[in-house]
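Novice: sequence below, structure please.
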Amino acid sequence: MSTFTAPKGIPEYYPPRSADFLAVRDTLADAARRAGYGYIELPLFEDTGLFARGVGESTDVVSKEMYTFADQGGRSITLRPEGTAGVIRSVIEHGLDRGQLPLKLYYSGAFFRYERPQAGRYRQLQQLGVEAIGVDDPALDAEVIAVADEGYRRLGITGHRIELTSLGDADCRPEYRAKLLEFLRGLPLDEPTRQRAELNPLRVLDDKRPEVREMLADAPLMADHLSAASKEHYERVKTHLSDLGVAFTENPWLVRGLDYYTKTTFEFVHDGLGAQSGIGGGGRYDGLMAELGGAELSGIGFGLGLDRTLLACEAEGVTPAGQSRCEVYCVPLGEAARRHLVRVSGDLRKSGTRVEVAYGGKGLKGAMKSADRSGARFALVVGERDLESGTAQLKDLSSGEQRTVALDGAADEVRAALEASP
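Specialist: Predicted coordinates for the structure are as follows:
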């Protein structure tokens, strides 16, 4: 047994489950690509100040969960805990906002947060996100939400719901913040929570402790204090979502865990996951680019948890991969047969067929067991007698039917059989 184990709180994906993980990622990415989002690859780590300034020092992410260290040059570096700040940094640095707007980007990969490991909550989490930058249009907000919803539905998930609210704008946030802070100062909060309230009172509304939730029952809510412009924006988002056929539930308590959100804010929830029910979410962040030194451009985006989405698929009995890793399993019996089938396997792969070969001199019985485990539709078997007659045996692993085909035309016979099979 190895003396090494994976770090605590980090999921690993290996066959056959890794095929489902890849299908989750690729299906969600395809939904973004079909809506015109281009891919951006981001660094795994950034200057610590980017996240402290962009995400917000009052958030749990910055104050408790970041993996921060000094590199050999003495610089403070942080493994990325989320994607939006890095995208905005890249857009500013490379002038990507100077082209056609909105700039529509998507990304995927690993993110890092020091949290207490539990089901659905990991220290290395996999996400896919999109960002639409440069246009403040309620129809764009609705598109972003619909892209995620479409991705989930293409995976076969039906048990999720969308929670939606508005967090207001620069015209109404200060007045609401003052009212909320006045309310919170009148509560018997513990000192850490009181300090959080002074930094950003909205963060307290996100507190999950029952005793705090009880004290917050009569707290003023942003949805009741929206400016005329914010309210109109929110109403138009809801109208566009209805036009797109995207169902949603309004949740005025929704805050999300990051400080940069304004106006449209949303979360995807799946009750089949227990306490860690959020599978994705996002919102509009109209002041973030300027805060990080860029132009006064608006933006909206989301981050979808790939790990939790896979758990949601499994909770619903959905198999995202939908296809086996192998369509044809080649069984050579002897060295001469192996040379023929290696050649046939190469020919089939060039045309897009998924093929495996029984290596290591397996006998017929062991090789056919491997063929069954591979999930292949057909097995192609060649033995000494087949070589003498210039033939091969093509077996349907589902029905058990077997027929003889010409060895020279075996690849064409296999392709035809795959096209004809259900």
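Novice: C-alpha only now, for contacts and for neighbours.
Specialist: Will do.
Novice: next, the buried residues of the helix or strand hosting R194.
Specialist: For R194, the host element (DSSP states H and E) is helix 191-199. By neighbour count on 16 or more other C-alpha atoms under 10 Å, the buried set for helix 191-199 is T193, R194, R196, A197.
Novice: by contact count, what packs against it?
Specialist: helix 173-185 (3 or more C-alpha pairs under 8 Å, 6 or more residues apart in numbering; DSSP states H and E).
Novice: now do the helix it packs on: which elements does it pack against?
Specialist: Against helix 173-185 (3+ C-alpha pairs under 8 Å, 6+ apart) you get helix 191-199.
Novice: beyond the helix it packs on, next helix or strand please.
Specialist: helix 210-215.
Novice: check which element follows that following helix along the chain.
Specialist: Following helix 210-215 toward the C-terminus (DSSP H and E): helix 228-243.
Novice: who are the packing partners of that next one?
Specialist: So helix 228-243, by 3+ C-alpha pairs under 8 Å, 6+ apart, packs with helix 138-155, strand 160-166, strand 262-270.
Novice: here is a second sequence; please produce its structure as well for comparison:
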Amino acid sequence: MRCANPWKAAVAAGVLLLTAACGSGGGAGEKAPAEQKTLGKGEGRVDIIAWAGYAEDGSNDPRTDWVHPFEKRTGCKVNTKIAGTSDEMVSLMKTGQYDTVSASGDATLRLIAAKDVAPVNTGLVPNYRDVFPGLKMRPFNSRNGQMYGIPHGRGANLLMYRTDKVSPAPDSWKAVFDGAATYSGKVTAYDSPIYIADAALYLMKTRPALGIKDPYALDSKQLAAAVSLLKKQRQHIGEYWSDYQKEVTAFKGGDSVIGTTWQVIANTAAAEKAPVKAVLPKEGATGWSDTWMVSAKAKHPNCAYKWLDWIVSPKVNAQVAEYFGEAPANARACRETTDPHHCAVFHAADERYYRRVHFWTTPVPQCLDGRKGVKCTDYAEWTRAWTEIKG
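Specialist: Predicted coordinates:
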């Protein structure tokens, strides 16, 4: 689940229930969608599926509106459907009623495999040229050297702790895994099957004999090891979080003293006088990057492409990044933020930082680490495992 800034947009609650198989929806003999070759006149409307906070029209905050300026400039009326989970986005895209979606990496490969989205012709999106190189041609937004969307933004899943309760200052995920008993009942973790990748990343660095090379490419033995670690951690979890305002409240009140977080949560908690710090641990971290994808059945493809170029344009991308709390995708957006320190705080241009971040990617049977002759576990298996972990 993804939530917009709690002060500015509706916060959806719930857990990712990504049970659909990655390959479902597209027949084996079905022809792959083709990319659009030319950009024509807008069709007068565009139907969007978006996370809360990604397509603001001023209704939540009159000062926050990049939808109406888009409509005025292009003549494409925006109709937005806010989704609360990646699973909901995948289901909605299968209907063929929407033109574009702001999909996270835990949904993109399912959309590609099901042939629900088409390759994107980046030549028709002029602002793509200014997207940070580290967001182009990634495993979660491309296939066979072809982009399947336009990057929107990115962020890391960090380790946050109360400085008055946790000592010494942690620099490893060990504090919430093998060392969780020290803070039993005060540990928190993200409430989603994708959190299994956090455990896998820790094991990748601390138990090399398991052979984990990619936290999203786990065979049955590797998944079992991650599940075992998470079951041990479960004994010390005070609560799992998905609504990040609740995590802020838990850290302020002391119900949580250490656990996974986002930079925007740490900023919010600190601004509310909670004694917290957030770090990128020495093992690295998981993270997220969203991608605007175009439906293979888009009824308004020209307006969809115009929206993709608009949302990644410097000024608008800066607005979205500040409103939502993330690093923008467009390098030139850093000159447009109202807070001159925004991009530095979110490490927008720090590719060395993001090389340590393993972005959410949908687990599929074909091992993403390149192994042959081995079947990896898919998201349906991860979802069943998560239910087992939580009891």
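Novice: any chance you could compute the TM-score here?
Specialist: Remark: TM-score between the superposed chains equals 0.20 [TM-score structural alignment, normalised by the length of structure 2]; 145 aligned residues with a C-alpha RMSD of 7.6 Å.
Novice: can I get the buried residues of helix 191-199 of structure 1 in a markdown table with distance to A411 of structure 1?
Specialist: Shown next, in a markdown table, are those (distance: C-alpha to C-alpha, whole Å):
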| residue | distance to A411 of structure 1 |
| --- | --- |
| T193 | 68 |
| R194 | 71 |
| R196 | 67 |
| A197 | 69 |
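Novice: of those residues, which is the nearest to T48 of structure 1?
Specialist: Distances from T48 of structure 1 to the buried residues of helix 191-199 of structure 1, taken as C-alpha to C-alpha, are shortest for R196 (20.4 Å).
Novice: quick one: the closest one from G49 of structure 1, how far?
Specialist: Counting by C-alpha to C-alpha, to the nearest Å, the separation of R196 of structure 1 from G49 of structure 1 is 20 Å.
Novice: ditto for V331 of structure 1
Specialist: Taking C-alpha to C-alpha, one finds V331 of structure 1 at 58 Å from G49 of structure 1.
Novice: so those two - more neighbours on which side?
Specialist: V331 (30 against 13; other C-alpha atoms under 10 Å).
Novice: with adjacent residues omitted, what lies nearest to the more buried one?
Specialist: Nearest residue to V331 of structure 1, sequence neighbours excluded (C-alpha to C-alpha, 6 or more residues apart in numbering): V381, at 4.6 Å.
Novice: mind listing the strands for the stretch 1-150 of structure 1?
Specialist: 38-39, 45-47, 68-70, 76-79, 103-112, 124-133 (DSSP state E, counting those that start in this stretch).
Novice: deepest-packed of the ones you listed, please.
Specialist: strand 124-133 (a mean of 24; mean count of other C-alpha atoms under 10 Å).
Novice: name the element T261 of structure 2 belongs to?
Specialist: Going by DSSP H and E, T261 of structure 2 is part of strand 258-262.
Novice: now the element after that strand, going C-ward?
Specialist: Sequence order places helix 263-271 as the next helix or strand after strand 258-262 of structure 2, per DSSP H and E.
Novice: which of the residues in the longest helix belonging to structure 2 are buried?
Specialist: In structure 2, taking DSSP state H as the definition, the longest helix is helix 220-234. By neighbour count on 16+ other C-alpha under 10 Å, the buried set for helix 220-234 of structure 2 is Q222, L223, A225, A226, V227, L229, L230, K231, Q233, R234.
Novice: for Y202 of structure 2, see how far away the second one is.
Specialist: So the one you mean is L223 of structure 2. To Y202 of structure 2, L223 of structure 2 is 13 Å away according to C-alpha to C-alpha.
Novice: now the first one
Specialist: Shown here: Q222 of structure 2 relative to Y202 of structure 2, a distance of 12 Å by C-alpha to C-alpha.
Novice: again, but for the last one
Specialist: For R234 of structure 2, the distance to Y202 of structure 2 (C-alpha to C-alpha) stands at 16 Å.
Novice: and what of the third one?
Specialist: With distances taken as C-alpha to C-alpha, A225 of structure 2 is found 11 Å from Y202 of structure 2.
Novice: can you check the fourth one too?
Specialist: Taking C-alpha to C-alpha as the measure, A226 of structure 2 and Y202 of structure 2 are separated by 9 Å.
Novice: equivalent analysis for I265 of structure 2, please.
Specialist: Between I265 of structure 2 and Y202 of structure 2 the computed distance is 22 Å (C-alpha to C-alpha).
Novice: neighbour-wise, which of those two wins?
Specialist: Y202 (25 against 21).
Novice: secondary structure element holding the more buried one?
Specialist: helix 196-206.
Novice: quick one: that helix to helix 220-234, angle?
Specialist: Angle, helix 196-206 of structure 2 to helix 220-234, by axes from the mean of the first three to the mean of the last three C-alpha atoms, to 10 degrees: 100 degrees.
Novice: what's the closest non-adjacent residue to H270 of structure 1?
Specialist: Counting by C-alpha to C-alpha, 6+ apart, H270 of structure 1 lies nearest to H160, which is 4.5 Å off, once chain neighbours are set aside.
Novice: in this structure that neighbour contacts F268, no?
Specialist: Yes. The pair H160 of structure 1 / F268 is scored as a contact, 6.5 Å apart, by C-alpha atoms under 8 Å.
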